[in-house]
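**Student:** Build the 3D model from these lines:
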Amino acid sequence: MEISIIGSGSWATAIANLLSESQDVLMYARDINVVNSINENHINIKYFPDEKLRKNIRATSNIEELFENKYIVNAIPTQNIRSVYENLNPFFDENKVIINLSKGLELNTHFRISEILKDILGDINYAIVSGPSHAEEVIKKMPTTLVCASNDINLAKDIQDIFNRDYFRVYTSTDVIGVEIGGSVKNILAFGIGMADGLSYGDNSKAALITRGIHEMERFARSFGADEKTINGLAGIGDLIVTATSNLSRNNRAGRLIGEGYSIEESIAKVNMVVEGIPTTRAVYELSKEKNIEMPITYEIYKVLFEGKSAHQSVKDLMARDLKNEY
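**Tutor:** Model (predicted):
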């Protein structure tokens, strides 16, 4: 069996190498230099120039070729999904399976990724694999644990079997909404915690932002019918911990740079990768206002990103909110 991966970034490459231990893998990359590097030298020169990939990983810049396979792994940024997939409808049939690795909400529609794909392709076999996972650690086979969620538990179990390794443990879930929302909101919170780091506020501030941020994540997820246990698991708290506390997190790094005084544009340029927490902040802010969901941390991060408010003033305003019972 061959598995297709749409994307050639760091996470796509780490997962390709993992899957190639038991399956042949075909990756899609727009950059012909990346395609040639993978096919000729078994290296992704853009993201892992020092890591040798398995020889049964092939790359192509012809996206249609990927749809000859049953399993299609999506690993492209959320804001690009619609433009990529809207021309691919003729290549889908009822046997195809999309396994999503990306996180975030779409601007304008505020759709989760499963909703974007359903809007474009109709009813599809869909699952999401998510949780606390740095590509840089997975490619080195450091122990990692994630969750695979699908409305079809048997599909989730099939994907669990395909992905599971002695260093990569996969649990199953049927709470697609909870896993998608957890993976989205945690990027916003990681961004805010990065800003606090950039302001040199210390561990007390970080612990408070993580804990109160979990309340926001739970509140938001419950409003859309998610199971609270999912947010308290790998896709919620687990992913938040790894994203909020590590310099390997692009969202945390970008937030830290803004806290240090860099502009949004300068921060994104320095990170040099997609910072999904920025558009997701706008989408979650607009959606929470529309649904009247209280999310004070998200509101302040939005004001820093899109209204020019200083990060220092945002923290002061959070501390000055009306006093209340913790729960």
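**Student:** CA atoms for contacts and neighbours, from now on please.
**Tutor:** Noted.
**Student:** Mind listing residues that contact stretch 237-246?
**Tutor:** Residues from elsewhere that reach stretch 237-246, judged by Cα atoms under 8 Å, 6 or more residues apart in numbering: 131-133, 182-183, 186-187, 189-191, 193-194, 210, 214, 231-232, 249, 251-252.
**Student:** Now show me the structure for the sequence below, then we'll compare the two:
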Amino acid sequence: MQSKPPIVAVIGGGSFGTAVVKMVSENLGSCHWWMHNDDSALHIKRYHHNPRYLSSVGFQPGSVHVYTDVNGAAANADIVIFAVPSAFVKEVLEGLADGALAGKLVCSTIKGIIPDENMIVGEYLREVVGVPEENIVVITGPCHAEEIALERLSFLTVAAKEKVVAEHVAGVLKNHYMRCTLSTDIYGTEYAAVMKNIYAIAAGMCHGLGYGDNFQAVLISNAAREMRRFMKSTCEGPINIKKSAYLGDLLVTCYSQFSRNRMLGNMLGKGYTVKSAMAEMTMVAEGFYAVPLVAKIRKKHEVKMPIVKAVNEVLYEGKSAKKVMAKLAQKLN
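**Tutor:** Coordinates of the predicted model:
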């Protein structure tokens, strides 16, 4: 006798939320989906696609149950997958009724820091929301939503304290174009996902300033070593920087045309102010919010991280990208 398939709720109506709903609804035939935008929710109910993000992705009628009440979406779910920008995680979680996540697997696809709390999402779920560590799952890896929409072969890493939990969540995502790697490194994979956004901003700045491929290769190899130093000082257990959740995600975010963080850095390199660049961004560049926390941890543990320091100087100290990157170039090898 086959076990009943899990009920999955996806929280977030952006690009990655849409991509996750695509995978889940195709695999299970059903998915609960919360978004804050009433017009988008109504459009999806009528026309079976998201009008604002990945609009080419169509959903089978009846396969997606759309909510604008987050409690309604999560109520009967076994697995709740959060795919909202990190700046809005706290607000969304505070909108949930007491006990709304009790007994559920709580997954995060969010590659950012909760700004007011200066915490990665997994830590916030455990320490503030009270989700047991064994129920926390991190979904990460070198995977752009745009390529999921195109069904290009992609890889995700699903991390949980127990591999059986990671395997259970991977089962609702994997298909002919999505492979899933399992991990027990919840916090290491999440920190890697946060840090690669900072390095992508640096890569974008260098591109905007006219540095070539040769320099980019040196910058990113230095970024990988910098990330490894940070992980060794802050994360328990062995870290294999060569795995796709670390190095792979770093590479795709620094090089890809779809990278929002690279896009932000590129504008700064071309002479935009931080304020004007952020105003032009149609989607959130998570690296902007991540820099202060990583810079703070870097100082606490006395980790040598010149690239993070350089990005922090441009974003938060008002320094010129051109001057900062010229100075950084002298420290790379």
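**Student:** Among the contacts of stretch 237-246 of structure 1, name the ones in strands.
**Tutor:** Judged by DSSP state E, the contacts of stretch 237-246 of structure 1 include no members of strands.
**Student:** Find the centremost residue of structure 1, please.
**Tutor:** Taking Cα atoms, centre = their mean, the centroid of structure 1 lies closest to K103, which sits 3.0 Å from it.
**Student:** Now which residue in structure 2 aligns to it?
**Tutor:** Taking TM-score structural alignment, K103 of structure 1 has K111 as its aligned residue in structure 2.
**Student:** How about I5 of structure 1?
**Tutor:** Using TM-score structural alignment, I5 of structure 1 lines up with V10 in structure 2.
**Student:** I76 of structure 1 too?
**Tutor:** Under TM-score structural alignment, I76 of structure 1 pairs with V84 in structure 2.
**Student:** With T211 of structure 1 instead?
**Tutor:** Looks like T211 of structure 1 aligns to S221 there (TM-score structural alignment).
**Student:** State the number of residues packed around its match.
**Tutor:** 17 (other Cα atoms under 10 Å).
**Student:** and the gap between it and K327 of structure 2?
**Tutor:** From S221 of structure 2 across to K327 of structure 2, the span is 17 Å (Cα to Cα, to the nearest Å).
**Student:** ditto for R260 of structure 2
**Tutor:** For R260 of structure 2 relative to K327 of structure 2 (Cα to Cα), the value is 25 Å.
**Student:** Likewise for V218 of structure 2?
**Tutor:** V218 of structure 2 is 15 Å from K327 of structure 2, by Cα to Cα.
**Student:** rewinding a little: ok, now which ones touch the match of T211 of structure 1?
**Tutor:** So S221 of structure 2 contacts nothing (Cα under 8 Å, 6+ apart).
**Student:** ok so, going back, narrow the contacts of stretch 237-246 of structure 1 to those that are buried.
**Tutor:** Neighbour-count burial (16 or more other Cα atoms under 10 Å) applied to those gives 131-133, 182-183, 186-187, 189-191, 193-194, 210, 214, 231-232, 249, 251-252.
**Student:** Show me those that map onto helices.
**Tutor:** Mapping these onto helices (DSSP state H) picks out 182-183, 186-187, 189-191, 193-194, 210, 214, 231, 251-252.
**Student:** can you list these in JSON lines and add distance to G122 of structure 1?
**Tutor:** As requested, these are exported to JSON lines (distance: Cα to Cα, whole Å):
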{"residue": "G182", "distance to G122 of structure 1": "24"}
{"residue": "G183", "distance to G122 of structure 1": "23"}
{"residue": "K186", "distance to G122 of structure 1": "28"}
{"residue": "N187", "distance to G122 of structure 1": "28"}
{"residue": "L189", "distance to G122 of structure 1": "32"}
{"residue": "A190", "distance to G122 of structure 1": "33"}
{"residue": "F191", "distance to G122 of structure 1": "33"}
{"residue": "I193", "distance to G122 of structure 1": "38"}
{"residue": "G194", "distance to G122 of structure 1": "38"}
{"residue": "I210", "distance to G122 of structure 1": "37"}
{"residue": "I214", "distance to G122 of structure 1": "33"}
{"residue": "I231", "distance to G122 of structure 1": "27"}
{"residue": "N251", "distance to G122 of structure 1": "32"}
{"residue": "N252", "distance to G122 of structure 1": "35"}
